[in-house]
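Asks: Give the three-dimensional model of this entry:
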Amino acid sequence: MPPITPTVRNLLIVNVLLYFASGNLFPVDLFALHDPRSEYFRPHQFITHMFMHGDTMHLFSNMFSLFIFGPMLEHHWGGKRFLIFYFVTGLGASLLYMGIRYYEVSQVMDAATAFLQNPDPIDFKRLLEAANLNTQRYEQVLVDFYRNPENPQLIAETKEFVQLVSERVVNGSMLGASGAVFGILMAFGMLFPNTKLFLLFFPFPIKAKYFVFLYGAFELYAGVQRNPGDNVAHFAHIGGMIFAYILLKIWERQRNNFY
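Replies: Here you go, the predicted model:
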């Protein structure tokens, strides 16, 4: 691994400073990426969300990956091209995520509308599933609703709950540099496929190309599986890798040397 390079160093500094400033000097929601139907959405969020992080571990994992894999790419491309790559993959990740997110939010909004117009336990369960909530947590409510579908108090309580869930989902946000970081991982695996990596959670060395493939396969599986309570934007990670692959195919058309 070469010494830390200027662009990587500056990105690290900016991300860390903005993390500690967020919440104190400005609200995170102003810069995190929201659904276009949210009252909090602003166009600049497609870029600014890449410099926001949810907690210290989120920040550390992204910055650690940038620190480990970024310098070799900047050394290979130069600072200007590396920065272009960083922003293009980060933006590409957000575009793919937003496309899928738009569909998922629409499913929740449709289920909420159907329930509010005609409250019944079937539509209530559909709303829970569309919002990716653990239906087992609301099993007793569902049982009571099936037994007493005309209970006015139960209908009023579930209506209020559905409205809250719908608003929370529509106003949910994505933040973090993960899309760009996964783009960096993909580029590293393509440019230096046979470089052996020593990972803390892996008992033996693994070549970069296999590590990237396994990580990408896991993210795709997790994104499709959509386990209840999983708040990780897996398709943003996949988006970063896809756009990195496209850029590498354009930029490295003549490349025939691998390491």
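Asks: going forward, measure contacts and count neighbours with C-alpha atoms only.
Replies: Will do.
Asks: From N15, how far out is T48?
Replies: To N15, T48 is 10 Å away according to C-alpha to C-alpha, to the nearest Å.
Asks: With P205 instead?
Replies: For P205 relative to N15 (C-alpha to C-alpha), the value is 30 Å.
Asks: And for L199?
Replies: Counting by C-alpha to C-alpha, the gap from L199 to N15 is 24 Å.
Asks: And P43, by the same measure?
Replies: Counting by C-alpha to C-alpha, the gap from P43 to N15 is 20 Å.
Asks: what's the lengthiest helix in the chain packed up against?
Replies: Looking across the chain with DSSP state H, the single longest helix is helix 79-117. Judged by 3 or more C-alpha pairs under 8 Å, 6 or more residues apart in numbering; DSSP states H and E, the packing partners of helix 79-117 are helix 6-21, helix 45-48, helix 56-77, helix 121-130, helix 152-170, helix 178-191, helix 234-251.
Asks: Could you list the buried residues of it?
Replies: 79, 82, 85-98, 101, 104-116 (16 or more other C-alpha atoms under 10 Å).
Asks: Which of P43 and N15 has more residues huddled nearby?
Replies: N15 (20 against 11; other C-alpha atoms under 10 Å).
Asks: if I read this right, that one contacts M52, doesn't it?
Replies: Yes: N15 is within contact range of M52, at 7.2 Å (criterion: C-alpha atoms under 8 Å).
Asks: and for comparison, fold this next one:
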Amino acid sequence: MFVPLHDENTLKSIRFQWITLALIVVNIVVYFFETVRLDEVAIASFAIIPKELFDTSLLPIPVDATGPAYPEQLTLLTYMFFHGDILHLAGNMLFLWVFGDNVEDAMGHFRFLIFYLACGVFAGLVHAWIDPSSDVPLIGASGAVAGVIAAYLMLHPRVRVWVLALKAIPLRISAAFALGVWILIQVVMVFLPQMGPVAWWAHIGGLIAGAVLVLFLRRPGVPLFDRGLGYGS
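Replies: Predicted structure coming up:
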């Protein structure tokens, strides 16, 4: 597994990745809020719980002392801004920072925001569809970030990326190799006995959404697979 540090890929259409930065800031602020103000029960109210998501008898949530009623489907958006711990948050935000700017550059600010949220929603739906009777809460931006990874791979597979291999060895390798290994791990893991809290099917859902949506949301004239850009080794 590779930990991304930096990609050699300058912005071409935008001056700065404002949406990428804003998403990271929002995730950090929400994590700080959940750690100091919310307990596990309160956090679960913002999480996707497949059993509740598909049980219309639970909609809407009754008004009580914890807050206003809202439809359970809203958790398809809220879940992606909450994280289980600081490492969960840091890993997602690192991938988003390294790869999100160039996807935002290829789409423009507004379309990138729509893309990110749509990937997260589809990732949550795939996770829930796979095990609709589950009552285990799902939180985290991993599905949305997986969409960013898929889009980046389709846009810039030849770009060189600095990564840490085995969390210690710095390497300069192609994005195709670094992200391809990450994607392969996600695919393999869904066929292994499920262990631990990782929602592998949410990652797969995000990857599918990202690979499809980048075809339609990239700016006119933005090529796929670095065609005609002449990246060297």
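Asks: quick revisit: looking at the helices and strands packed on helix 79-117 of structure 1, spot the one closest to Y146 of structure 1.
Replies: helix 121-130 (5.9 Å; C-alpha to C-alpha).
Asks: Which stretch of structure 2 lines up against the closest one?
Replies: Aligned using TM-score structural alignment, helix 121-130 of structure 1 spans no residues in structure 2.
Asks: So which bit of structure 2 is the next helix or strand after that helix matched to?
Replies: Sequence order places helix 139-147 as the next helix or strand after helix 121-130 of structure 1, per DSSP states H and E. Counting by TM-score structural alignment, helix 139-147 of structure 1 pairs with no residue of structure 2.
Asks: Buried residues, helix 139-147 of structure 1. List them.
Replies: Buried, per 16+ other C-alpha under 10 Å, within helix 139-147 of structure 1: 141-142, 145.
Asks: List the residues that contact K207 of structure 1.
Replies: Residues in contact with K207 of structure 1 (C-alpha atoms under 8 Å, 6 or more residues apart in numbering) are 193-197.
Asks: switch the cut-off to 10 Å
Replies: Applying C-alpha atoms under 10 Å, 6 or more residues apart in numbering to K207 of structure 1 gives the contacts 189, 192-198.
Asks: now do F87 of structure 1
Replies: 47, 50, 93, 177, 179-180, 183, 240.
Asks: Export the residues you listed as CSV, with columns for distance to T7 of structure 1.
Replies: Shown next, in CSV, are those (distance: C-alpha to C-alpha, whole Å):
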residue, distance to T7 of structure 1
I47, 17
M50, 15
A93, 20
A177, 15
G179, 17
A180, 14
G183, 16
G240, 19
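Asks: quick one: which of these is most hemmed in?
Replies: G179 leads the contacts of F87 of structure 1 on contacts (other C-alpha under 10 Å) with 34 neighbours.
Asks: Now which residue in structure 2 aligns to that one?
Replies: Looks like G179 of structure 1 aligns to G143 there (TM-score structural alignment).
Asks: residue contacts, that match?
Replies: Contact partners of G143 of structure 2, counting by C-alpha under 10 Å, 6+ apart, are 80, 92, 116-124, 126-127, 149, 199-210.
Asks: cool, and I19 of structure 2?
Replies: When contacts are counted by C-alpha under 10 Å, 6+ apart, I19 of structure 2 touches 25, 100-101, 104, 108-113, 116.
Asks: 7 Å - rerun?
Replies: 109, 113 (C-alpha atoms under 7 Å, 6 or more residues apart in numbering).
Asks: Please report how far whichever residue in structure 1 pairs up with P50 of structure 2 lies from D29 of structure 1.
Replies: Here P50 of structure 2 is matched to D35 in structure 1, going by TM-score structural alignment. Here the criterion is C-alpha to C-alpha. By it, D35 of structure 1 lies 12 Å from D29 of structure 1.
Asks: Need the counterpart of L21 of structure 2 in structure 1.
Replies: In structure 1, L21 of structure 2 lands on R9 (TM-score structural alignment).
Asks: what about its match, neighbour count?
Replies: With other C-alpha under 10 Å as criterion, R9 of structure 1 counts 14.
Asks: What sits closest to it if chain neighbours are left out?
Replies: Nearest residue to R9 of structure 1 in three dimensions, chain neighbours excluded: F67, at 7.9 Å (C-alpha to C-alpha, 6 or more residues apart in numbering).
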